[in-house]
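Colleague: Here is a sequence together with a model predicted from it:
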Amino acid sequence: MDDLLWWQRGVIYQVYPRSFQDSDGDGVGDLAGIAQRLDHLVSLGVDALWLSPIQPSPMADFGYDVADYRDVDPIFGSLAEFDALVAEAHRRGLRVILDFVPNHSSDQHPWFLDSRSGRNSAKRDWYIWRDPAPGGGPPTNWLSHFGGSAWEWDAASGQYYLHSFLKQQPDLNWRNPAVRGAMEDVLRFWLDRGVDGFRIDVIWLLIKDDKFRDNPANPDWREGGNPRDRLLDLYGGDRPEVHEVIAGLRRVIDAYDDRLMIGEIYLPVQRLVAYYGEGGGGAHLPFNFQLITAPWNAGTLAGIIRDYEAALPPGGWPNWVLGNHDQPRIASRVGPAQARVAAVLLLTLRGTPTLYYGDEIGMLDVPVPPDRVRDPAERNQPGLGLGRDPQRSPMLWDTTRNAGFSSGEPWLPLGATPSVAEREAEPDSILQLYRRLIALRRADPVLRGGAIDGVAAEGSVLRFRRSLGEQQRWVVLNLGQEPAGVTLPAAALVFSTLPGRATGPVGGRFELRGHEAVILRGDA
């Protein structure tokens, strides 16, 4: 167990900077605000702080359209404030992970302005430009993730440029060695400032099909579904050559001691695990989002856990995610009662867990009226429920004005979930549950790094065993609202999500209450 690295032992906590804490009253969170709230992360027990994008941006996609990779947007602060945040985090034993958005830049980035200036631009090939199709129109049928064609016509040069997301987010050409070199230098810029790692945005999209073939129709798509899903995206990403690019990024990061590389990848598990790379030369953690998108029942989750563990390559370290800035909040997906059970699942599975800010207080998605919608995913495709504003609402700190988030008007509506201060006052609140779970995980080498087996579903009950040498832990979770009985080996109950459960020896037939999860300790 002493061989585990910090990111294998630890818990990662994602902050969406716009929504965590505003220090200057403009209604938008910032770096100084995050620094003010670091003690909350320490009290929670997490090990690393992951920041969604903070670089200068026109904010067409709220920071995922980067106009300068080597600075901080004034809305969030300055490089000096970033350095101060890193120093304060490190002083408290917290690591800092940055978002890196390499697939596309802003259309206001100097690189693209140069590239767009004409076909003879020295940076023309830094982006993906193509002539119209033989009969006119876009070069391929590829679709943007935010709706419509992935190609935008540039009348001045008579070509189209590719944008996998908004037209304000042109895709960089990662087949160009100059682009790779420039982006690797960006990583070094932040690593030299003390950053402990990167979460790399849409890493599977970095290389596109070199033949620019049309995507085939999706035979499973039905009218009324997401229009983008009507095609199978075979050629807009996940190309074999991407792994060489990722290996190059990994070499840059590995040149610095004890740093982490996370890849954002929305792919089936058999494709996902390829991003660990040959010989471990890919991402340390290709993000595993299966718990976010899975139906919440014991049989499905047992299958997901078994299949993922079986698919991992030798030496591949697992990871699990319950929530993030792109997906509905866990308490809204499964309900507040099951959110407590979900916390146990996340923090007892083998591998590195990632929390999303606010999940520790059971935050729910916040309804956003049409006149306050900010997310381009919703604005471009209204009525499909694709907007991500509801899960990006400001953190609720206390019962003062604007929940202690800002002295000004918050950029998104506030929710009605009890605040951190209110959860602090409840001895059995979900906040206290998270603290107890993280403390138990930190203190227990079996839960931190032991093997996992015996993953099984019995009706509404999901169960598995963690083991290290002769030490064993059983995790048993009732995903239903009705009581459920299970047969357990002789062991000692050490944890329950619900009050009133006595700790101590159990064995034989055991009755779980509805929405209850327990952890038991025993020896082989």
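Modeller: Nice, I can see it.
Colleague: going forward, measure contacts and count neighbours with C-alpha atoms only.
Modeller: Noted.
Colleague: which outside residues touch stretch 483-492?
Modeller: 458, 460-461, 478, 503-514, 520-523 (C-alpha atoms under 8 Å, 6 or more residues apart in numbering).
Colleague: quick one, strands of the stretch 101-250 of the chain?
Modeller: 129-130, 151-154, 159-162, 197-200 (DSSP state E, counting those that start in this stretch).
Colleague: Flag every buried residue along the second one.
Modeller: Right, the one you point to is strand 151-154. W151, E152, W153 (16 or more other C-alpha atoms under 10 Å).
Colleague: Give me the helices and strands touching that strand, please.
Modeller: strand 159-162 (3 or more C-alpha pairs under 8 Å, 6 or more residues apart in numbering; DSSP states H and E).
Colleague: Pull the residues that contact the strand it packs on.
Modeller: 127-132, 138-139, 150-154, 170-171.
Colleague: Quickly note the distance from E241 to W129.
Modeller: Relative to W129, E241 is positioned 19 Å away (C-alpha to C-alpha, to the nearest Å).
Colleague: right, and out of the buried residues of strand 151-154, which lies closest to N288?
Modeller: Closest to N288 out of those is W151 (29.5 Å), distances taken as C-alpha to C-alpha.
Colleague: is it true that the closest one touches G137?
Modeller: No. Assessed by C-alpha atoms under 8 Å, W151 is found out of contact with G137, at 9.3 Å.
Colleague: how about R509, secondary structure?
Modeller: With DSSP: H, G, I helix; E, B strand; the rest coil as the basis, R509 sits in strand.
Colleague: Take this one as well and set it beside the first:
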Amino acid sequence: MSKLKWWQKSIVYQVYPKSFQDTTGTGVGDIPGVTRHLDYLKSLGTGAIWLTPVYPSPMVDNGYDISDYCGIDPSYGTMEDMETLIAEAKKRDIRIVMDLVFNHSSDQHPWFLESKKDRTNPKADWYIWRDAKPDGSAPTNWRAIFGGSAWTWCEERQQYYLHTFAEAQPDLNWENPEVRKALFDAANFWLDKGVGGFRIDAIVYIKKPEFADGTPDGPDGLVGIHEMTANTPGILDFLHEFRREVFDGHDIFTVGEANGVSPEELPQWVGEDGVFSMLFEFSHLELAYPEGEIWCKRFPWKITQLKQALTASQKATAKEGWYPIFFENHDQNRSMHRYFPEGTDPKTAAKALATILYTLRGTPFVYEGEEIGMTNVAFPHIEDYNDISTHGQYEYALKKGFTPEEALKCVQFQSRDNARTPMQWTCETNAGFTTGKPWLPVHEDFMDCCVEAEAEDGDSVLSYYRRLNRERTTGAAAEILQQGTYEELLPDDERVYVFERSLDDHATYTIVNFTNEPVTYDAGFLKDAKPLLGNCKNPEKGKLRPAEAVVYMD
């Protein structure tokens, strides 16, 4: 077996700084708040902290609309705070991983402000501008991911500009070598600061196809831009240049957000001949949205589809590349609601998913609050939601003919704000997140679901995460879980997910019941294997309680 790199042996913990810890009473989390909890993060086995954007931003999309790639937004602190975080994390053998948002910038970025002035300025083609159709309408009928046309009219230039996301997030023109150099310089700025890697946002959209209309897929007469532009041929040429100019020669890891890259394509994107160390692909998250991420158009899905998606990713990275294992991030609702039937005990479900997270082949990515079992929040009014995407999806649902009540129910389930409520630290007011008014309300369950309460409870979700980390890093099955091969067992079972990890003459078997009912299964493959850990006491071979997960080892 080849020697594993540092980022293959630890976990990556994703911090959404705005919701992690406020040290100033503003109600908004900050960089010193991350520094304050470094010892806690180390106790989880964290080797890298992925920070969502902390750059200067108008905050139309909570920092994913960047106005300066080499600065720190005052709401999060100062560059000195950032340098302190990097240094203090390094003392604990933790690397800081920055989020690079290179498909688009803010419309308040100096580059765009210059580009929009006229058609002859030095940055005139740093963004994607097109003339209107003869009737004055947008150049194509593409729908932005946040809803509405993907084109916005600019009076100064008498042209439209393209935005894959919000109109405040104009797409950069990667065809221009000056743009690419400026972005690469920004990434190298942070490497010089000592960061340990990058997560690259929305990277599948940087290469644009021909600008042509598509077949409308909704009542607005538009077609989703993702279907029209994601993973356009030629994109890998840009990305290999990115690797050469930034990644190569540094002891870092990179992970691309690659919604639209299939498991079969993964070898072109990761590994020695690819671009990134790892790649987030979303097949296991999009089971209910085969027609794209339109929240009010959810479809039923089967457990076999989830298993097939996870197995395909495991197989695709078995020889080349490495898999980032994740069920949650800042763009998704809480995972237990997505994968388990309504009424399932949330604590048991959270532990079941954690069992898979830590026993698949790859690096576990844990999103803040996931390790204490934080759940969805259902705000009573659409006005209570902050997320720009939530509001766009709500308006789309109304156009689709849903009642306001039905539209609200859709976004209550799927809203990104479900994952953005403040981190729950203590039983004190506002869960110890802030002494001020939190920017987003704290979940009402914080008295029971918080770090303070769970740290003292040996049966808590947090205690279970810590136990899983010990088993994965120093336990009897550590070598198997870190380096063993993967094979799915019982692939046709619609209730239970079973997989084997094997190394030399030993193996582990992860078995998870995805239903809220007791089930039986053929346990012949276990032979003399003994229970290693599980989310229920006294497991019994061949039988599983609702949402029970157990790992056996022989």
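Modeller: Yep, that arrived. Note that the structure is predicted; figures quoted are calculated from it, not measured.
Colleague: Please state their TM-score.
Modeller: Overlay of the two chains. TM-score (TM-score structural alignment, normalised by the length of the first structure): 0.92; 509 aligned residues with a C-alpha RMSD of 2.1 Å.
Colleague: Tell me which of E241 and W129 of the first structure has more neighbours.
Modeller: Taking neighbours as other C-alpha atoms under 10 Å, E241 of the first structure and W129 compare with W129 leading, 26 against 16.
Colleague: can you tell me which of the contacts of strand 159-162 of the first structure lies nearest to G10 of the first structure?
Modeller: D171 (33.8 Å).
Colleague: who's in contact with that closest one?
Modeller: Counted by C-alpha under 8 Å, 6+ apart, D171 of the first structure has contacts N103, H104, S105, Y127, I128, Y161, L162, H163, S164.
Colleague: what would these look like in CSV with neighbour count and distance to F76 of the first structure?
Modeller: Output for the contacts of D171 of the first structure, formatted as CSV (neighbours: other C-alpha atoms under 10 Å; distance: C-alpha to C-alpha, whole Å):
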residue, neighbour count, distance to F76 of the first structure
N103, 24, 22
H104, 27, 21
S105, 26, 19
Y127, 24, 28
I128, 21, 31
Y161, 21, 30
L162, 29, 29
H163, 27, 26
S164, 22, 26
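Colleague: Out of these, which two sit at the greatest distance?
Modeller: Longest distance between any two of the contacts of D171 of the first structure is 13.5 Å, between N103 and Y161; criterion C-alpha to C-alpha.
Colleague: hang on, the earlier thing: I'd like the contacts of D171 of the first structure as a markdown table, with distance to P418 of the first structure appended.
Modeller: As requested, those are exported to a markdown table (distance: C-alpha to C-alpha, whole Å):
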| residue | distance to P418 of the first structure |
| --- | --- |
| N103 | 38 |
| H104 | 38 |
| S105 | 38 |
| Y127 | 47 |
| I128 | 48 |
| Y161 | 47 |
| L162 | 44 |
| H163 | 40 |
| S164 | 38 |
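Colleague: between those residues, which is closest to L447 of the first structure?
Modeller: N103 (35.9 Å).
Colleague: For H40 of the first structure, see how far away that closest one is.
Modeller: 33 Å.
Colleague: Same question for Q338 of the first structure.
Modeller: From Q338 of the first structure to H40 of the first structure the distance is 24 Å (C-alpha to C-alpha).
Colleague: R124 of the first structure now?
Modeller: R124 of the first structure is 47 Å from H40 of the first structure, by C-alpha to C-alpha.
Colleague: Can you pick out the residue with more neighbours from those two?
Modeller: Each of R124 of the first structure and H40 has its neighbours counted (other C-alpha under 10 Å); R124 has more, 19 against 13.
Colleague: I figured the more buried one was touching S115, is that so?
Modeller: Yes. Assessed by C-alpha under 8 Å, R124 of the first structure is found in contact with S115 at 4.1 Å.
Colleague: And the helices in the stretch 451-554 of the second structure?
Modeller: 451-455, 461-473, 478-483 (DSSP state H, counting those that start in this stretch).
Colleague: cool, and the stretch 151-300 of the first structure?
Modeller: 177-191, 242-254, 269-272, 290-293, 298-311.
Colleague: Tell me how many other residues surround I304 of the first structure.
Modeller: Neighbours around I304 of the first structure, by other C-alpha under 10 Å: 17.
Colleague: With A48 of the second structure instead?
Modeller: With other C-alpha under 10 Å as criterion, A48 of the second structure counts 27.
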